[in-house]
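Participant: below are the sequence and a predicted model for it; my questions follow.
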Amino acid sequence: MTLFKEITLAMSVLVVALLAMTMFSNYRTNVRFIEDQLYTSARNTASSLGLAISKASNGEDVAMAETMINAVFDSGLYEAIIYRNVDGEVLYERHTPLTLDTVPEWFAHSIALPPAAATVPVGKEWMLVGQLQIEGHRGQAYTQMWDAFKEVIASFIILSVMAMAGIFFMLKVVLRSLEAVREQAEAVSGNRFIIQDSLPRTKEIRDVVKAINTLVYKVKEVYKQEADAVARYNTLLYEDRQTHLKNRDFFMMKLGSLVSGEDRFSSGYVAAFQLCDPDKVKHEEGGYVLQKVLSFISDIARGIVNGVEEGVACRVREFDVMLIIPSLEESEITGLLTSAAESCRGAGYCVTIAATPYRAGEAASELLSHLDYALMQAEAERGTAPFLYRAKHDNVPTWGHDAWRKHLRNAMKLDHFVAFYQPVVSRNGLTVQQELLLRLELEGSLLNAGAFIPVVGHLELQEELDRYVLDKVGETLHASEIAVNVSGNFIAHSATMGWLAERKSSWETNKLALSFEVSNSMVMAEPETAATFSAFVQKQGWRFGIDHFTVESEKELTSLQRIKPSYLKIDAVYLLSLVGSEGKREAALFTIARLIDIELIATGVDSEETADRLHQLGIDLLQGFWIGEPAKGAA
């Protein structure tokens, strides 16, 4: 029970008790007054009637007494009038039964008024000749008391309601600031930091608000300081100071992370922009022109990757910029690079542009060899056109868009997609989550997501495929949580939340624990959309995770407060390099995670040594081929 309800109840009981006691006291006083009134009336009437009888006939004319008694009794104010002689014999009497038509029987029994009888002597001069006894009629008293009782009850109810209403509004005013304190505390638990500027008047509550404000301020400052520390360390570690692109270390880490995975980002293209004859430009035109050309190339590269999910541009050598461009088709990458080459020629710069595809499981050394070959071929053209190295992938069909669209839709209709699951394992060896990895059964072979997802994106079938996958997952029982990667189109579509709400009951029947994962680049591109979707799925009892999380700037860390993900998946190599060997950096990263209640899951764990280092850092949840390879069907 809330404090407000407890105080309201206590004060209401107290007020009701006081009113009840007051009303009862007044009521008992009224009862005694009526009893006294009945007796007084009977005594006065008896005295008057007895005197009249004694004067009229010296008390000996019974007939005259009867006449006088009848006249008084017929007034209906008395229950009985009895006239006796000196020996106690009844000379004449009149009685009327006590009937209570308008008064409840229970009320009459609870009051139980005694007979109000008064007896006076009837004398002849100084001689006693008889006695006259009169009993007041209690029926009118009961009726009068019943009416008074109803008035008392009505007054009691009205006063009680008024008192409780007054208590309610009084407490609302007094405890209004406590509601703000509650909201402030809930905001802190929800990873939001609210400072109350308006302090309550009540001293005790004002002191509580001041203490909470101080606490929230300190937590906010700690979060900001730790976020700044991680962002600065990341900048020093992975950012090229001159161009503000990522550096070679980040390029190798990111490329290794992508090719070691098995999702829609595990295939794509690596492109290179290389300045022709940089030494000649430097000596003939000067270092200023050289830096200007480098900035121009960097801007073009940055513009290309900004529109590509999980794309990144890196300065790997002094005059070489490389791009990782996941999930694009050959026609799309050709268009981007051709446009870049035309921009360079238009600006009067000679830039060699080449690209080569990458796919899951490919060695970085082999990939870079292909890129070097492509650069040599492009160099022969002196920057006139980009060169695209075409690696032969025997198991990937070279269909046109219409054929791909037909085969993909038939695969969904005929259920030719196969679900593989890769476990996320805790320190004690328990599988806490399984990430769904989709493969396509096509012409006798299985294509991983990197081979067909770029086509899905180009044909704008992402949302349709996401719904198919979720329905497929929801049809079967699973022993642990299932993580499903969904596209930006899926979470941004206005009908998605309604579609998920319709399936919630059936999924709960199968006891499906579900988690939705979205790539970090998509989240950073549409933070409000991600925040809305995250709030919705967590309200439904599911979880929301960010995959391929990296720290580009402080923006990623501050956005986490608004998005409130359940967990982050971070590449093990990147995580270890970001944490480093300095305890301060370690504290900064994990302090942020603890402050906003986010789990960290290390992905791409490829060895026992890596797992041990992560466990030493406090990372309990690991995923990777060394932890467990993708397997068909969930355990």
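Facilitator: Noted; the coordinates are in hand. Remember, it's a predicted structure, so these values are computed and weren't measured experimentally.
Participant: CA atoms for contacts and neighbours, from now on please.
Facilitator: Noted.
Participant: by contact count, what packs against the helix or strand that contains residue 225?
Facilitator: Using DSSP states H and E, the element containing residue 225 is helix 203-238. Using 3 or more C-alpha pairs under 8 Å, 6 or more residues apart in numbering; DSSP states H and E as the contact criterion, the secondary-structure elements in contact with helix 203-238 are helix 176-189, helix 248-259, helix 554-563, helix 572-579, helix 583-595.
Participant: list the contacts of residue 565.
Facilitator: When contacts are counted by C-alpha atoms under 8 Å, 6 or more residues apart in numbering, residue 565 is found next to 534, 543, 544, 545, 546, 598.
Participant: presented hereafter is structure B, for comparison with structure A:
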Amino acid sequence: MTLYRQIAILVSFVFLILLSTILLVSFSIVRESAKKELYENAQNSVSSLSISISSTEATQGAIETMINASFDNGNYERITFVDIDEKVKYERTKEINNSNIPAWFEEIVEFELPVAKAKLSSGWQVIGTLEILNNRSVTYFQLYNIMMSMVMYLGIACIVFLLILSYVFHVILRPLLDIEKQAQAVMKDEFVIQEKMPWTKEFKAVIESINAMVRKFESIFKTASDTLTENKELLYNDNVMKIANRRYFILKATEYLTDENGKNYGSTIIMSVKKADVLNQVLGYQSTDKLLFEFAQFLKEEVQNYSDAIVCRINGTEIVVMLPKIYMQDIKSILDKIVQYINDKLEELKLNKEEFGLDIGVCEYEPQHNMSELFSLVDYALAQAKLLPSGHYYELLNNKVAIAKERWRQIILDGFKNDSFEIMYRKVVDTFTKVKRHNVVSFALNSNNESYFYGTLIAPVVELGMVQDVYLYVIKKVLLSNDSQNDIPLTIQISSQFIEDEDTYEKLKKLFRTHQHEVKKEIIFEIPESVINKHFENSQHYIKLFKEFGFGFGINSFMAYGEDYNYLKELKPAFVKADKQYILDAQQNINVLKIVLDSLGIELIATGVNDLDEIESLNQKGIKVVAGMVVDKI
């Protein structure tokens, strides 16, 4: 209960007691006054009537006549003539009628009234006593009206007073609402500064204290964020060519090769500068560096239209270009342009084409490849390229037996028709408590006694432009799933192709609206960091949609390669998932990242963890939640 409401209830209670006391005391005074007045009036009446009777012959008939006249013209309950022997000689009575007042009020207000008496004489002889009792029903009715008026006016006064008091309290306690909002924002790890200061000294001190704490946390976040950005330049960029380095290539290639996205197939171009040491002697180090820089910028321009392409310098003489979702047959134009560019530069510099230039190899990588296999393919392609004459490139052909596109389309359509998509889960575990944090959703397609798992299936799905259809189908299946582990959250990893599709948003929103009351478990949607950096507004649109329907949001494939990290403060993901290679790669960078995430209340989860030794190293860095093959060993 709020302080305002507590004070309002207390003041209302006190004021109610006060009004009740005033009403009770005032009514008691009025009641006693009415009772006294009623008796005095009766006494005056009996005195007047006795004098009138005494002035006559005071016979029995005259007495009765006078009593009848007074009774009929007055408002009396009883008039009695009693002789000197206390015998009632004559009496007139009237039944009390209290029908015009409530019974409960009559019980409260009813009182006994003393009988007014006067001696009746004939000449000098006392012949009896005259008694009059006034009619109390009229007084009861008047008292009832008085009480109702008092209740009404005091009630109006009470309401006016409480309204005024409410306004005063609202003005005085308004800073408390601001303090409450700011405190709630702090609990949500949001940086909210209260600029407007109250005039109440105590409230002002509290707000200044909270503002100081928030500014401190915001300063820590900004400093850590800036440090992380600077570290990114130092850790992942080549100073000469101004492109990514070997460390970045390993992290990014590891991300691409996982089966958590649609980038686990494509082509890789490997290039090696011939006789780099001699080239440095001929041109000079500065000119050689300039030549390498210009070549790197040429490569970046050539691949800028290819989604998620990366250009990296993996050592002093070797450059690699990785093109996800692009097969070798589709990049021949790039290879030809590279060869032409090198020939033109050699002619411009008047260098021997046979002695200098580039060795160029190209190969394809597939979903089943891991990092060591990719390096083996690249090394083999480059070794073969060095055996070729200048101006040629080596293509390492893939001997896989490919399924035709239309055959794949039919397999997928049959999967929809026969509901043969199987939902599978990968565990994410807390290494301290051994408790599952959530299950990551994956899927496979069973067709003709053969199972096509995600890594194999996603490439043809992307090629056929069926990412939206497959993901919407799987999401619906997950939303309606009802298994025995409803208490364990599920996470669904969203690919870049799904978000980039223009009409996906409306279809997803319609799906959520249709089945929002059928969802029986907590569901979290994951978006890769690269997608958020590249399509921030679109990603933000989807994140709001997730939260609108009560779903959570997390970030995966995190590499801290953005320009800044304020988006973390704005989007507030439940967690951030990063590959264990990235986490174990640079101690200082992870420490800074932990500061950024901890200041926002965001948990860091390590993925791709395969060995128990890696868990120990991660725990030393303060990371306890992991995903990967190692979870089956815990």
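Facilitator: Everything's here; your move. Treat the numbers as computed from the prediction; the structure is a model and nothing was measured.
Participant: and the helix holding residue 225 of structure 1, which stretch of structure 2?
Facilitator: When structure 2 is aligned by TM-score structural alignment, the counterpart of helix 203-238 of structure 1 is residues 201-236.
Participant: need the longest strand for structure 1.
Facilitator: What stands out as the longest strand in structure 1, according to DSSP state E, is strand 431-442.
Participant: what's the average per-residue distance for that one once overlaid on structure 2?
Facilitator: Once the two are superposed, strand 431-442 of structure 1 sits an average of 3.3 Å from its aligned residues in structure 2 (mean C-alpha distance after the TM-score superposition for structure 1).
Participant: what comes up buried for that strand?
Facilitator: By neighbour count on 16 or more other C-alpha atoms under 10 Å, the buried set for strand 431-442 of structure 1 is 431, 433, 434, 435, 436, 437, 438, 439, 440, 442.
Participant: please say which position in structure 1 residue 579 of structure 2 maps to.
Facilitator: That one, residue 579 of structure 2, aligns with residue 571 by TM-score structural alignment.
Participant: ok, the nearest residue to that match once chain neighbours are set aside - contacts?
Facilitator: In this structure, residue 571 of structure 1 finds its nearest non-sequential neighbour in residue 603, 4.7 Å apart by C-alpha to C-alpha, 6 or more residues apart in numbering. Applying C-alpha under 8 Å, 6+ apart to residue 603 of structure 1 gives the contacts 569, 570, 571, 572, 622, 623, 624.
Participant: with residue 461 of structure 2 instead?
Facilitator: With contact taken as C-alpha under 8 Å, 6+ apart, residue 461 of structure 2 is in contact with 467, 470.
Participant: check the gap between it and residue 338 of structure 2 for me.
Facilitator: Between residue 461 of structure 2 and residue 338 of structure 2 the distance, using C-alpha to C-alpha, to the nearest Å, works out to 31 Å.
Participant: also residue 23 of structure 2?
Facilitator: According to C-alpha to C-alpha, residue 23 of structure 2 and residue 338 of structure 2 sit 100 Å apart.
Participant: higher neighbour count, those two?
Facilitator: Neighbour comparison, residue 23 of structure 2 and residue 338: the larger count goes to residue 338, with 21 against 16 (by other C-alpha atoms under 10 Å).
Participant: spatially nearest residue to that one (excluding sequence neighbours)?
Facilitator: On the basis of C-alpha to C-alpha, 6+ apart, the spatially nearest residue to residue 338 of structure 2 that is not a chain neighbour turns out to be residue 299, at 7.9 Å.
Participant: confirm that the one you found sits in a helix.
Facilitator: Yes - with DSSP: H, G, I helix; E, B strand; the rest coil as the criterion, residue 299 of structure 2 is located in a helix.
Participant: count of residues packed around it?
Facilitator: Summarising burial for residue 299 of structure 2: neighbours were counted as other C-alpha under 10 Å, giving 19.
Participant: buried ones in stretch 528-542 of structure 2?
Facilitator: Those buried within stretch 528-542 of structure 2 under the rule 16+ other C-alpha under 10 Å are 528, 529, 530, 531, 532, 533, 539, 542.
Participant: what about residue 110 of structure 1, which helix or strand?
Facilitator: Secondary structure here is read from DSSP H and E; on that basis residue 110 of structure 1 sits in helix 105-111.
Participant: packing partners of the helix or strand following that helix?
Facilitator: Downstream of helix 105-111 of structure 1, the first helix or strand assigned by DSSP H and E is strand 116-124. Packed against strand 116-124 of structure 1 by the contact rule (3+ C-alpha pairs under 8 Å, 6+ apart) you find helix 3-57, strand 127-136.
Participant: the longest one: how far from the chain's middle?
Facilitator: Okay, so that is helix 3-57 of structure 1. Averaging C-alpha coordinates over helix 3-57 of structure 1 and over its chain gives two centres that are 60 Å apart (C-alpha atoms, centre = their mean, to the nearest Å).
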